[in-house]
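Q: using only what follows, build the 3D model:
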Amino acid sequence: MSKKAKEIWKQVDQYFTDALIAPGDGFDTALEENRKAALPTIDVTPLQGKFLELLVRATGARRVLEIGTLGGYSTLWLARALPPDGLVVTLELEPHHAEVAKRNLEAAGLADRVELRIGPAAETLAGLAKEHAAPFDFIFIDADKSGYPEYLQWSMKLSRPGTLIVADNVVRDGKVIAPESPDPNIQGVRRFTELAAAEPRLSTTVLQTVGSKGYDGFAIAVVLH
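A: Reported below is the predicted structural model:
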C-alpha cells in the first residue's frame, strides 16, 4: 500500500469519527490513560469500537465475553451497549494492563457491568467452563493471534445458538495468505480460519478493513446450533 493511500485511509477515518462520534463519546480519556501507562497502541479505533457497540445492541446481548482487555478501551464500548443488568467478562494476561483497564472502567462509570479476570486466557476460559458459566451472547476475540484456534474452541463451548463471535486482526496487512509464514500470529489466524470453516455449527465470514490502523479485518461468525 502506498503512503498516499494510507494517509487517505487515516483522513477518512478521522472524517467519520468527527462526524459520528461526539467529543468525549469515544472514551478519549481512556486512550490517553493507556498512552500515559505506556500500553501498546493496539486498541480498536473509535469507529471500530462503535461497530462493536452496535453489534452488541443489535443482537440484544446481555452477556459478553472479551478475550484480551488491554487498557479496557474496547471493553468500554461493549459495556456501554449492555442493559444495566448486563455483564462483560473480560480476560487479560498482564496485571499492569488490567489495573489501567480498571481505572478506565471506573472513570467511565461502567465498572459495575464488567468482571475482569487476570491470567492466561486459555486457563481462564477453562475455568469458566468448569464453573458452568451461563452461555455468552457475544464474544470478542482480540488477544494473541497464536492463541486464536484455542480461543475459538473455548468460545464454542461457552456459547449458545445465536451467539455472535467476532475476532479482530485476522488479515494481518494481507500476510495471512502466506501459508509458509514463520510468524506464529499468521499461523494462528490461518488455523483459526480452518477450524471455523470446518465447524458445522458456525457460519463465518471475514470483512477486510482499512483505516488509521492500516490494513486488517474482522472475522464474524454466528453459532447456528
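
Q: switch to C-alpha atoms for all contacts and neighbour counts from now on
A: Noted.

Q: secondary structure class for residue 134?
A: The local conformation at residue 134, judged by DSSP: H, G, I helix; E, B strand; the rest coil, is coil.

Q: look up how far residue 79 lies from the residue lying closest to it once chain neighbours are set aside.
A: The shortest distance from residue 134 to any non-neighbouring residue, by CA to CA, 6 or more residues apart in numbering, is to residue 158 (7.5 Å). In this view, residue 158 and residue 79 are 19 Å apart by CA to CA, to the nearest Å.

Q: who has more neighbours out of the two?
A: residue 79 (26 against 21; other CA atoms under 10 Å).

Q: OK, contacts around that one?
A: 86, 87, 88, 110, 113, 114 (CA atoms under 8 Å, 6 or more residues apart in numbering).

Q: element containing it?
A: Using DSSP states H and E, residue 79 falls within helix 73-80.

Q: and the next element down the chain from that helix?
A: strand 87-92.

Q: buried residues, whatever helix or strand comes next after that following strand. List them.
A: Reading on from strand 87-92 to the C-terminus, the next helix or strand found by DSSP H and E is helix 95-107. By 16 or more other CA atoms under 10 Å, the buried positions in helix 95-107 come out as 97, 98, 99, 100, 101, 102, 103, 104, 105.

Q: structure for this one too, so we can compare:
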Amino acid sequence: MSQQQWDAVDSYFSEKLVGDDPVLAAAQAAADAAGLPQIAVAPNQGKLLHLLALTQGARRILEVGTLGGYSAIWLARALPADGTMITLEIDPAHAEVARANLLRAGLDKVVEVRLGRAADSLVELERAGVEPFDLVFIDADKAGNPDYFASAVRLTGPGSLIIVDNVVRGGSVVDADSTDPSVVGTRRLHDVIAAEPKVSATSVQTVGTKGYDGFTLARVQG
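A: I've put the predicted structure just below:
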C-alpha cells in the first residue's frame, strides 16, 4: 500500500460521508494563505471528532493546540445551544487566523481562543476551579503531551473523554532508543496513561492523507 492509495481512500470516504463545506474549506484556505503548517486533521478525522463530541453529549470542550481553528470548528459544531469551548494556542499568528475562521463560522461567541503556553493555560484553568470538561482534544507539541494529559484528567470528571492525536509517529513510538522529543513525549504519554487508575484507554493506528499515525482514546472512570 502507498501514500497515493491512502489519499485516494480518504478522498473517497470524505466525498461520500463528509461532503463539501464552504466554511471549513475557507478555514483551511485561510490557514494555508497565512503560511500555517499543513498539519490540521483531515476532513474525515474532523468528522470523527464531531461525532465523538455528539455521542459524548459534550457541553464543555477543551482543545490543546488550535492552529487555524479547523478542528475547533468541527468540535464546536457538536455543542448544544448552551455549550462552550476553550482552545489553547501558543502562536499569536495562529490564534489570529483561528479567531477569524471561528468568526466566519459563526462560532466566535462559542469558542474562546486563549493565547499562551498550554501548560500555563492549563494550570490557570485548574486554579480557577472551572467546571469539568466533557471532552478534551490534545493536538499540540508532542513533548508536552504527558503533562497535557495529566492536566486533562484533573480538568475532567467521570465519563469524560480525552483524545490525543498523532501518537504513532510513523511507527517510531516503539523505538525505546529514540531521542526525538516527539517520540520520547509520546512514549512518556503512554507511561502516564498506563499508570493512571482514573482512565481506561486504547491507542489505534491509522493511515490516510496524514500518513501513518494514530490516536489515543481515554475515558475517565472516576
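
Q: quick one: map the residue nearest to residue 134 of structure 1 onto structure 2.
A: Superposed on structure 2 with TM-score structural alignment, residue 158 of structure 1 falls opposite residue 155.

Q: residue 52 of structure 1 too?
A: So residue 52 of structure 1 corresponds to residue 49, using TM-score structural alignment.

Q: in contact with the nearest residue to that match once chain neighbours are set aside, which residues?
A: Leaving aside its sequence neighbours, residue 49 of structure 2 sits nearest to residue 75 (CA to CA, 6+ apart; 6.2 Å). Counting by CA under 8 Å, 6+ apart, residue 75 of structure 2 touches 46, 49, 50, 53, 61.

Q: distance check, the counterpart of residue 73 of structure 1 in structure 2 against residue 116 of structure 2.
A: Under the alignment (TM-score structural alignment), residue 73 of structure 1 pairs with residue 70 of structure 2. Applying CA to CA, the value for residue 70 of structure 2 to residue 116 of structure 2 is 19 Å.

Q: neighbour count for those two, which is higher?
A: Legend: neighbour count by other CA under 10 Å for residue 70 of structure 2 and residue 116, higher for residue 70 (24 against 14).

Q: gap between that one and residue 24 of structure 2?
A: Applying CA to CA to residue 70 of structure 2 and residue 24 of structure 2 gives a distance of 7 Å.

Q: and if you look at residue 11 of structure 2?
A: 16 Å.

Q: structure 2: which residue goes with residue 203 of structure 1?
A: Using TM-score structural alignment, the equivalent of residue 203 of structure 1 in structure 2 is residue 200.

Q: likewise for residue 115 of structure 1?
A: Alignment note: residue 115 of structure 1 maps to residue 112 in structure 2; criterion TM-score structural alignment.

Q: ok, residue 38 of structure 1 next?
A: So residue 38 of structure 1 corresponds to residue 35, using TM-score structural alignment.

Q: next, count neighbours for its match.
A: Neighbourhood size, residue 35 of structure 2 [other CA under 10 Å]: 11.

Q: and what of the one 10 residues further on?
A: In terms of burial, residue 45 of structure 2 registers 18 neighbours under the definition other CA under 10 Å.

Q: that one: what's it in contact with?
A: Counting by CA under 8 Å, 6+ apart, residue 45 of structure 2 makes contact with nothing.

Q: distance of it relative to residue 105 of structure 2?
A: Using CA to CA, residue 45 of structure 2 is found at 19 Å from residue 105 of structure 2.

Q: what does residue 14 of structure 2 give?
A: 20 Å.

Q: with residue 139 of structure 2 instead?
A: Relative to residue 105 of structure 2, residue 139 of structure 2 is positioned 21 Å away (CA to CA).

Q: counterpart of residue 90 of structure 1 in structure 2?
A: By TM-score structural alignment, residue 90 of structure 1 lines up with residue 87 in structure 2.

Q: and the nearest residue to that match once chain neighbours are set aside, what does it touch?
A: In this structure, residue 87 of structure 2 finds its nearest non-sequential neighbour in residue 63, 4.5 Å apart by CA to CA, 6+ apart. Taking CA under 8 Å, 6+ apart, we find residue 63 of structure 2 in contact with 72, 85, 86, 87, 88, 136, 137, 138, 139.

Q: thinking again about what came up before, and the contacts of residue 79 of structure 1, which is closest to residue 176 of structure 1?
A: Lowest distance from residue 176 of structure 1 to these (CA to CA) belongs to residue 88, with 29.7 Å.

Q: the closest one: what's it in contact with?
A: Residue 88 of structure 1 makes contacts with 63, 64, 65, 66, 75, 78, 79, 113, 114, 115, as judged by CA under 8 Å, 6+ apart.

Q: just so I have it, where are all the strands in structure 1?
A: Remark: strands assigned in structure 1 by DSSP state E are 63-67, 87-92, 114-118, 138-141, 164-167, 202-211, 214-223.

Q: from residue 151 of structure 2, how far off is residue 170 of structure 2?
A: For residue 170 of structure 2, the distance to residue 151 of structure 2 (CA to CA) stands at 26 Å.
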